[in-house]
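Q: Turn this into a model:
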Amino acid sequence: MLAQTNDYKITYKRFEGNHKRDAVLYVKENQPTVMQTIMASTVPIKVLKDTTYINENGATVMKGFSGSTDYSKFPDEYIKVDHLQNKIEMIKDIHKKNFLVTDELNYTWQITNETKKIKDYTCYKATTTFRGNTFEAWFTPDIPINAGPWKWYGLPGLIVEATDKDQSVVFKLEKIEKLTEEIPFPSSKSKKMTLKQYFKEADEAFEAMFASNDRNTTTTVKTLGRFGLERVYEWEEEPKK
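A: Prediction:
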């Protein structure tokens, strides 16, 4: 059991596809939480056909059709969650240019009686649905703070494990430390836009890129967000009759 404090640095392992990486949640009393996904920490869960390896600098590299990918050169991802206002800010990029993207979520958890032990914490299962997906979280009242990885919050205890119905992305608690540093969130010089505006600009940028590669082809592109944890956004839903 941790000493009584409301300031934490919480490290999760984020499992996605064939890779895992560190995702660090910064929690400070009376402030929005921030999750930083550290791209340089990416490692393969297993080697597929000898295409993924660790180079001499300790960076994870994957050989593909377009050459090698060095994850240490990818920008870290940031999500700031203000659970009191139901407001979210994210640092997202389009062609290596960062934007401050705002989002709002309002969802309700269903807490079950199902329990299990995770790292000596008694955890309870909760489920919720939003944006075309169903989510499962395990939280512990042993750490009575309203926080969790990604955009999840709103439970009477820290979320220590969470995923979606397909387990396309899985977060698992790695360690909890006392917060002794400033919370990182590099947004001061980034252009601000809504999530809907971001996807519109990202789609247009990708369409322009494909069009420049093949002037005889018209391509409609949807960004990867539609295939991650969020499948259908509010503005994409069919109007109710």
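
Q: Could you use CA atoms for every contact and neighbour count after this?
A: OK.

Q: So for the helix or strand where residue 206 lies, what gets flagged as buried?
A: Following DSSP states H and E, the helix or strand that holds residue 206 is helix 195-213. Neighbour counts using 16 or more other C-alpha atoms under 10 Å place 195-196, 198-199, 202-204, 206-208, 210 of helix 195-213 among the buried residues.

Q: Measure how buried residue 107 is and give me the count.
A: For residue 107, the neighbour count with other C-alpha atoms under 10 Å is 12.

Q: That one and residue 130 touch, don't they?
A: Yes. In this structure, residue 107 is within contact of residue 130 by C-alpha atoms under 8 Å, at 6.9 Å.

Q: Select the longest strand from this structure.
A: Identified as the longest strand of the chain according to DSSP state E is strand 33-44.

Q: what packs against it?
A: Identification of packing neighbours for strand 33-44 by 3 or more C-alpha pairs under 8 Å, 6 or more residues apart in numbering; DSSP states H and E yields strand 19-27, strand 52-54, strand 60-64, strand 77-82.

Q: Now show me the structure for the sequence below, then we'll compare the two:
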Amino acid sequence: MRRIYCLLLFLYLQVYFSQNTIVEFAVFTDSDEKTFLNEFLLITPSKESVYMTNSNYDFSSKNALRGTLEDKNAKITTFIKSTDKSIFEYKWKVPELQCLIEDKLIYKWTILDETKEILGYKCYKAKTKFRGREWTVYFTYEIQVNAGPWKFKDLPGLILEAEDSEKQFKFAASKIILNSKVEIPDIILNFFENNKNKFVDYKFYIGKENAMFKDIDSRLAANRPKGLVLKEEFGIRDCDIERSFEWENDSKKP
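A: The predicted structure is shown next:
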């Protein structure tokens, strides 16, 4: 009888942990918390996660998946896959260079004693400096997965909220579906593996992106009315979520 119980328990745990976890995030872009869009974090039993925006998918219902990443009408602004070692990202801003990039990240987190409740979970405060911004996040030990919104990871639990110190960007979990029976389409899970021929170096892509931003800035300056003086000078990436990069600091060293 004990063997049967242990077998049933084993089978139950196999099913329980073989299902996906889905977290829906509301993304805000200013201090007034005006919703910009909704994004999804999809966590698989293999400890990989996908973070994406795509209005063609509805992950709240098992039978409501529709559209594909190849659909011309799909509205994709964010598409990131995270593994234990790397983050793979689909970049789209440079029109002539829509491509995939492997980005190896190192976070230096400081975990604090301050807590708050998010969606019924006790969450702990943590801070880090990442690519030109200071971030405050809240994570929960109750869901022990190495994942979070956008590129955030490497804390001992699921990250449910993240905001930069200037309140330009905020990610806030609005729904958590544990052990979801929704099957994540292979075109999402295997997209990066199936398109490795499109990979480019991250630093190379950012160089192209910066050149595009500089060109736009020059065009705006050329069309500015004569005599108009801006009260404040802005950097070309000041409005971007990644304002600076670690290799820029390396290049300044003697």
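
Q: Tell me what angle the longest strand of the first structure forms with strand 60-64.
A: 60 degrees (axes from the mean of the first three to the mean of the last three C-alpha atoms, to 10 degrees).

Q: tell me how far strand 33-44 of the first structure is from the chain's mean position?
A: When distances are taken as C-alpha atoms, centre = their mean, to the nearest Å, strand 33-44 of the first structure is centred 9 Å away from the chain's centroid.

Q: what's the answer for stretch 150-164 of the second structure, then?
A: 9 Å.

Q: tell me how far the ends of that stretch are from each other?
A: Its first and final residues considered, stretch 150-164 of the second structure spans 13 Å by C-alpha to C-alpha, to the nearest Å.

Q: repeat for stretch 44-62 of the first structure
A: Terminal residues of stretch 44-62 of the first structure are spaced 9 Å apart (C-alpha to C-alpha).

Q: what's the answer for stretch 217-235 of the second structure, then?
A: Across stretch 217-235 of the second structure, the terminal residues are separated by 9 Å (C-alpha to C-alpha).

Q: Please apply the same query to stretch 112-131 of the first structure.
A: In terms of C-alpha to C-alpha, the two terminal residues of stretch 112-131 of the first structure are separated by 22 Å.

Q: Show me which positions of it end up buried.
A: Neighbour counts using 16+ other C-alpha under 10 Å place 118, 123-128, 130-131 of stretch 112-131 of the first structure among the buried residues.

Q: want to throw those into TSV with distance to residue 74 of the first structure and secondary structure?
A: Putting those into TSV (distance: C-alpha to C-alpha, whole Å; DSSP: H, G, I helix; E, B strand; the rest coil) gives the following:
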residue	distance to residue 74 of the first structure	secondary structure
118	31	strand
123	34	strand
124	35	strand
125	34	strand
126	33	strand
127	32	strand
128	31	strand
130	29	strand
131	27	coil
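
Q: nearest to residue 144 of the first structure, of these?
A: Proximity of those to residue 144 of the first structure (C-alpha to C-alpha) peaks at residue 123, which lies at 11.7 Å.

Q: show me what contacts residue 150 of the first structure?
A: The neighbours of residue 150 of the first structure, taking C-alpha atoms under 8 Å, 6 or more residues apart in numbering as the test, are 35, 79.

Q: So it, which state does it fall into?
A: Three-state secondary structure (criterion: DSSP: H, G, I helix; E, B strand; the rest coil) places residue 150 of the first structure in coil.

Q: Need the three-state assignment for residue 107 of the first structure.
A: Three-state assignment for residue 107 of the first structure (three-state DSSP): coil.

Q: picking up where we left off before, quick check: the two most widely separated of the buried residues of stretch 112-131 of the first structure?
A: Taking C-alpha to C-alpha, the two most distant members of these are 118 and 131; they sit 27.8 Å apart.

Q: wait, doesn't residue 154 of the second structure sit right on residue 145?
A: No. Using C-alpha under 8 Å, residue 154 of the second structure is not in contact with residue 145, being 9.1 Å away.

Q: Neighbour count: those two, which is higher?
A: Using other C-alpha under 10 Å as the criterion, residue 154 of the second structure and residue 145 rank with residue 145 on top: 22 against 18.

Q: which residue in the first structure lines up with that one?
A: Under the alignment defined by TM-score structural alignment, residue 145 of the second structure corresponds to residue 145 in the first structure.

Q: Pull the contacting residues for that match.
A: The contact partners of residue 145 of the first structure, taken as C-alpha under 8 Å, 6+ apart, are 6, 156-158.

Q: Tell me which of these you also see in the second structure.
A: Counting by both residues aligned by TM-score structural alignment, their matches' C-alpha atoms under 8 Å, those that remain in contact in the second structure are 156-158.

Q: Show me where the stretch 151-254 of the second structure has its helices.
A: Taking DSSP state H, counting those that start in this stretch as the criterion, the stretch 151-254 of the second structure contains helices spanning 186-189, 202-222, 246-252.
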